[in-house]
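Peer 1: pasted the sequence and its predicted model underneath.
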Amino acid sequence: MKVGVDLSRCAGHARCAFLAPQAFRMHGEEALMYDPNPDDAWRGQVLRAAAACPVQPILVDRPEARHAPAEASPS
């Protein structure tokens, strides 16, 4: 799993650090630090943390979506 955070949008609410401390942590009161490649075992917590953020700066790569076959468009 790959995680990215647009740090220019992060407002330091720290919900991600509370919900997925394996992947996110606060350094001081405002600086977010994160693991860009957290273990897949933490996928559920990381996805919940990303969804809980009020400003939505967290992106989680979903490999299953990249490899899914494209649906044929109706003719």
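Peer 2: Done, it's in. Numbering: from 1, shown residues only.
Peer 1: rest of the way, CA atoms for contacts and neighbours
Peer 2: Will do.
Peer 1: pull the number of nearby residues for residue 27.
Peer 2: Residue 27 has 11 neighbours, counted by other Cα atoms under 10 Å.
Peer 1: the closest residue to it other than its chain neighbours: neighbour count?
Peer 2: In space, and not counting its chain neighbours, residue 27 is closest to residue 33: 6.5 Å by Cα to Cα, 6 or more residues apart in numbering. Residue 33 has 14 neighbouring residues, counting by other Cα under 10 Å.
Peer 1: for comparison:
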Amino acid sequence: MGDRWRVEVDRGVCIGSAQCVHHAPAGFRLDTGRQSHPVHAETDAGEQVLAAAESCPVEAITLTVLGSGEPVFPPEE
């Protein structure tokens, strides 16, 4: 993939399902309130982080390409 992504979690939407932690344990953590947050706000593009975003049942995770801001997930409609 080669790109770097900005990873954001909308904590107002997150329901704490922990699917992100399951798919990308090095990329996401749940806090004491069971709200997800990225371990790093910027990361190398990767299948695990993308799988984490895609598996979120409420689409609380947003991935964008650093620099351009091009959406990775959710994709533009």
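Peer 2: Perfect, thanks for sending it. In this text, all values refer to a predicted model and were calculated from it rather than measured experimentally.
Peer 1: got a TM-score for the two of them?
Peer 2: Laid over one another, the chains give 0.71 as their TM-score (TM-score structural alignment, normalised by the length of structure 1), with 64 aligned residues with a Cα RMSD of 2.1 Å.
Peer 1: map the residue nearest to residue 27 of structure 1 onto structure 2.
Peer 2: In structure 2, the residue paired with residue 33 of structure 1 according to TM-score structural alignment is residue 37.
Peer 1: what range in structure 2 matches the helix or strand harbouring residue 59 of structure 1?
Peer 2: According to DSSP states H and E, residue 59 of structure 1 maps onto strand 58-60. Using TM-score structural alignment, strand 58-60 of structure 1 lines up with residues 61-63 of structure 2.
Peer 1: mind listing residues that contact that stretch?
Peer 2: For stretch 61-63 of structure 2, the external contacting residues (Cα atoms under 8 Å, 6 or more residues apart in numbering) are 5, 6, 7, 8, 9, 10, 50, 53, 71, 72, 73, 74.
Peer 1: what comes up buried for the longest helix belonging to structure 1?
Peer 2: Longest helix in structure 1 by number of residues (criterion: DSSP state H): helix 43-52. Along helix 43-52 of structure 1, these residues count as buried under the neighbour rule (16 or more other Cα atoms under 10 Å): 43, 45, 46, 47, 49, 50, 51.
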